[in-house]
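**Q** sequence plus predicted model, see below.
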Amino acid sequence: MSLDNTKNSIAARMTKEQKERKEAMFKTILKKTGMSYSEFLMMVKHNFVAKNLDSLTAEERKLFNVKA
């Protein structure tokens, strides 16, 4: 991957405030769902929908592409 591709990635274009907000929301999601970091990432990666995701807000779902 070239440096140009890296610079153009979404993460590279995020502001510090956006990164902090996403990190804070991610921690909130983990607390609400009671999942570990790795469990949540595997669930999102495989598009699983778990019962305990009902407590997530629409914004939280959209942020991590969690299917309703």
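**A** Sure thing, it's come through.
**Q** going forward, measure contacts and count neighbours with C-alpha atoms only.
**A** Fine.
**Q** biggest helix in the protein by residues?
**A** Ranked by residue count and defined by DSSP state H, the top helix of the chain is helix 16-33.
**Q** from the contact counts, what lies against that one?
**A** Where contact means 3 or more C-alpha pairs under 8 Å, 6 or more residues apart in numbering; DSSP states H and E, helix 16-33 is packed against helix 58-63.
**Q** just confirm residue 6 contacts residue 13, I think it does.
**A** No - judged on C-alpha atoms under 8 Å, residue 6 makes no contact with residue 13 at a distance of 9.7 Å.
**Q** give me the neighbour count for residue 29.
**A** Using other C-alpha atoms under 10 Å, residue 29 has 21 neighbouring residues.
**Q** please compare the first structure with the one that follows:
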Amino acid sequence: MVKEFEDLKKELEKLPKAQQKEWVDNWLDEIKWSSKFESSQNELEMLAREASEEYRDGKTKDL
């Protein structure tokens, strides 16, 4: 494991258990989100193109 992670672990161990769990849960969610986001780049690019075309064609409304 990288040194920075070991340093982080030492700092986390200083926190109360509930705060440690909250912190770790948040980071695990972030890792899952990042993985999903990376795997959906083609779909996101397609949706962005579609939205741009709709905007260009006047098919959108201001919010």
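**A** Sure thing, it's come through. Being a predicted model, the structure only gives us computed values, none of them experimental.
**Q** TM-score for these two?
**A** Aligned and superposed, the two chains score 0.37 in TM-score terms (TM-score structural alignment, normalised by the length of structure 2); 35 aligned residues with a C-alpha RMSD of 3.1 Å.
**Q** how close does residue 58 of structure 1 get to residue 42 of structure 1?
**A** Relative to residue 42 of structure 1, residue 58 of structure 1 is positioned 20 Å away (C-alpha to C-alpha, to the nearest Å).
**Q** with residue 13 of structure 1 instead?
**A** 25 Å.
**Q** how about residue 32 of structure 1?
**A** 17 Å.
**Q** which one's more surrounded, these two?
**A** residue 32 (14 against 11).
**Q** next secondary structure after the helix ranked longest in structure 2?
**A** Assignment by DSSP H gives helix 17-39 as the longest helix of structure 2. Once helix 17-39 of structure 2 ends, the next helix or strand along the chain (criterion: DSSP states H and E) is helix 41-56.
**Q** quick one, that next one and helix 17-39 angle?
**A** 70 degrees (axes from the mean of the first three to the mean of the last three C-alpha atoms, to 10 degrees).
**Q** off-centre distance for helix 41-56 of structure 2?
**A** Distance, stretch centre to chain centre, for helix 41-56 of structure 2: 20 Å (C-alpha atoms, centre = their mean, to the nearest Å).
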